[in-house]
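Dropping the sequence and predicted coords here.
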Amino acid sequence: MINFNGILVEDTTVISVKNRGYKFGDGLFETIKIASGKILFWEDHYFRLMASMRIMRIEIPMHFTMEFLEDEVKKLLIALNLNSKNARVRITIDRGNEGGYLPKNYEVNFSIVCEDLDVHFYKTPNHLRYEVDLFKDHFIAPGLLSSIKSSSKIPNILASIYAAENDLQNCLLLNTDKNVIEATNGNLFLVKNNLIKTPAIEDGCLNGILRKQLIGIIKYSDKYEVEETSISPFELQKADELFITNVIMGIQPITKYRKKEYNNVVALDILEKLNSKI
């Protein structure tokens, strides 16, 4: 079952072939974690969604308030008997069905889908191999569009396929200046001594929700410093740790990049602080 424009329908519902999200990738989405029925970081998700709609010049309906969309998420959770459980929710926005590159109207659709998760807090990552490499076939051009979760994520898809073909667990993406900006499915953090770096939004990385949370946690820590700055591929092999973050998995330490292997001491320390905050 899904929530389509406020109506609960079967998840076999088929969208029109004229749908602009399907035809052109003319849409955006938010992926949200539910913990024991509570929407984590909902205010941050909502304001990023509204900002993303403005960047994409999607007219925001007057009824798209924070309370309205929260109620629509909860409506689906209740229908699926997940209102007191853990779940992954995706809200997708598209610009309707009509027009070529120029829309014929300003229709706005929203859909909400969810699936259950087996954990409440962010779990401690196992110590299994998590190897990454650079994806050099395509580069991300920095700008407002690179900072949002639009429905057009071709570089991330191609990099994920490349990782699978090469027995890697993930790939790191580069911008057009050849700086490292993120992984295929999350933001990147680099640890060297007590300094923690993460790529700047201006370099083209996603304006991640958990990225924002972790930067706040690190800033209030007396053990670490945090810096939003450009990261060159050369720095990866000089780092003590690398880890990837997103709101669903939390923190995923990287164990190996090329010939360099990493520990995860700082990542686990920050993960403990994150779970305490939640």
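In hand now; what should we look at? Bear in mind that the values here come from a model prediction, so they are computed numbers and not experimental data.

C-alpha from now on. contacts and neighbour counts both.
OK.

how much space between Thr92 and Pro125?
Distance from Thr92 to Pro125, counting by C-alpha to C-alpha, to the nearest Å: 29 Å.

An error on my part: the question was meant for Met50.
32 Å.

Same question for Val108.
Going from Val108 to Pro125 by C-alpha to C-alpha gives 39 Å.

Just list the residues touching the residue located most distally from the centre of the chain, thanks.
Going by C-alpha atoms, centre = their mean, the residue of the chain most distant from its centre is Lys104, 30.4 Å out. Each residue near Lys104 by C-alpha atoms under 8 Å, 6 or more residues apart in numbering is listed here: Glu98.

one more structure, for comparison:
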Amino acid sequence: MVNLNGTLVPNNEATVAINNRGLNYGDAVFETMRYSGGKIYFWEDHYFRLMASMRMLRMEIPMNFTMEFLEDEILRTVTTAEEKDATFRIKLLVWRKSGGKYTPETNDVAYSISCENLDTPFYVLTDANCEIELFKDHFITTSLLSTLKTNNRLINILGSIYAAENEFENCLLLNENKQVVEALNGNIFLISGNAIKTPPLADGCLNGILRKQLIAIIKLMPEFSIEEKSISPFELQKADEIFITNAIQGIVPVTKYRKKEYVNTTAKVLLPKLNLKARLS
């Protein structure tokens, strides 16, 4: 089932108007979340990121868009699924209501909530190959808009097509200063010895929920140091380990970049701590 503005409808009957502003102008923001064991992982962080994104895009936040209301709507949608106790990927999409061209007639919003099954009830590391390459056809701009989860994802789409055509599992995106910003579907972390780096938000990377959680976890581990610092492409082949993070998959170790192959030692140490924090969130 899909929740359209509070009304539950079957997936094959869920439709939006042809003049939908998310469809026509990318005038929409979204959150993708993991649901398992009766709870939404890191729900509070997702909620406040959504509210901040809506404010930045000058959307009118409805009075009833409280954390409790949206959580109840998500849970109500999940409980209509055939496998109520399954693990789900939840997508909460909010768009500005129809009307106008580039200048909207209203800042009021509509929303949808959809879900799809996931295979595992918690984050796991897979043994699958994850060979990456740089995507250099287009660049992310170093602006606050780049840190938001909006419907403007053409660079990610084109990068994903490039990866598929060249048999890479993922690509890394660069900003206009030729600094490594993020992967196609998540933030990146580089490990050299006990030093861990991830690009700063000022470089244009997504303000990722898992990024935030892992930074907090690593800061409590005296055996590691963590810094948010710009990453040059030349650093990739010098690193001992690289991994990608997102709210659905958790930690995805990179196995190869060009001639360099990587270990996943640090990822194995961090994963149980991340799963514990997710369950307690």
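Yes, it's here. What you are looking at is a predicted structure, and each value in this text was computed from that prediction instead of being measured.

Thr92 and Pro125 of the first structure: who's more crowded?
Set side by side, Thr92 of the first structure and Pro125 show more neighbours around Thr92, with 21 against 15, by other C-alpha atoms under 10 Å.

Correct me if wrong, but that one is in a helix.
No. Assessed by DSSP: H, G, I helix; E, B strand; the rest coil, Thr92 of the first structure does not belong to a helix; its assignment is strand.

Per the alignment, it pairs with which residue of the second structure?
Aligned by TM-score structural alignment, Thr92 of the first structure pairs with Leu93 of the second structure.

Was I right to think that match contacts Phe30?
Yes. Using C-alpha atoms under 8 Å, Leu93 of the second structure is in contact with Phe30, at 4.3 Å.

Can you point out the buried residues in stretch 3-14 of the first structure?
Under the neighbour-count criterion of 16 or more other C-alpha atoms under 10 Å, stretch 3-14 of the first structure has Asn3, Phe4, Gly6, Leu8 buried.

which of the residues you listed lies closest to Gly99 of the first structure?
Of all the buried residues of stretch 3-14 of the first structure, the one sitting nearest Gly99 of the first structure is Phe4; the distance, using C-alpha to C-alpha, is 21.2 Å.

Let me see the contact set for the closest one.
Asn109, Phe110, Ser111, Ile112.

export the residues you listed to TSV and tack on neighbour count, secondary structure and distance to Glu72 of the first structure?
Output for those, formatted as TSV (neighbours: other C-alpha atoms under 10 Å; DSSP: H, G, I helix; E, B strand; the rest coil; distance: C-alpha to C-alpha, whole Å):
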residue	neighbour count	secondary structure	distance to Glu72 of the first structure
Asn109	17	strand	13
Phe110	18	strand	10
Ser111	19	strand	10
Ile112	25	strand	8
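
can you point me to the longest helix in the second structure?
If you go by DSSP state H, the second structure has its longest helix at helix 265-280.

Which residues belonging to that one are considered buried?
Neighbour-count burial for helix 265-280 of the second structure flags Thr266, Ala267, Leu271, Leu274, Asn275, Ala278 (criterion: 16+ other C-alpha under 10 Å).

and of the buried residues of stretch 3-14 of the first structure, the nearest to Ile58 of the first structure?
Using C-alpha to C-alpha, Phe4 is the member of those that sits closest to Ile58 of the first structure, with 17.7 Å.

what's the counterpart of the closest one in the second structure?
Superposed on the second structure with TM-score structural alignment, Phe4 of the first structure falls opposite Leu4.

So that match versus Leu75 of the second structure, what's the distance?
Leu4 of the second structure sits 14 Å away from Leu75 of the second structure, going by C-alpha to C-alpha.

residue closest to the middle of the second structure?
Asn246 (5.0 Å).

residue contacts, the nearest residue to that residue once chain neighbours are set aside?
The shortest distance from Asn246 of the second structure to any non-neighbouring residue, by C-alpha to C-alpha, 6 or more residues apart in numbering, is to Gly186 (4.9 Å). Gly186 of the second structure makes contact with Leu206, Gly208, Ile244, Thr245, Asn246, according to C-alpha under 8 Å, 6+ apart.

For these, pick the one with the most neighbours.
Highest neighbour count within the contacts of Gly186 of the second structure, by other C-alpha under 10 Å: Ile244, with 25 neighbours.

helix, strand or coil for the closest residue in space to that one that isn't next to it in sequence?
Once flanking residues are discounted, Ile244 of the second structure sits nearest to Ile188: 4.5 Å by C-alpha to C-alpha, 6+ apart. Recorded secondary structure, Ile188 of the second structure: strand (three-state DSSP).

name the element Leu28 of the first structure belongs to?
Following DSSP states H and E, one finds Leu28 of the first structure within strand 27-35.

can you give me how far that strand is from the chain middle?
8 Å (C-alpha atoms, centre = their mean, to the nearest Å).

what's the following helix or strand after it?
Once the chain leaves strand 27-35 of the first structure, the next helix or strand it forms, by DSSP H and E, is strand 38-39.

which element follows that next one toward the C-terminus?
Next along the chain after strand 38-39 of the first structure, taking DSSP H and E as the criterion, comes helix 42-55.

Give me the mean deviation of the next helix or strand after that following helix from the second structure.
Toward the C-terminal end, the helix or strand that comes next after helix 42-55 of the first structure (DSSP H and E) is helix 66-79. Helix 66-79 of the first structure, aligned to the second structure and superposed, deviates on average by 0.6 Å (mean C-alpha distance after the TM-score superposition for the first structure).
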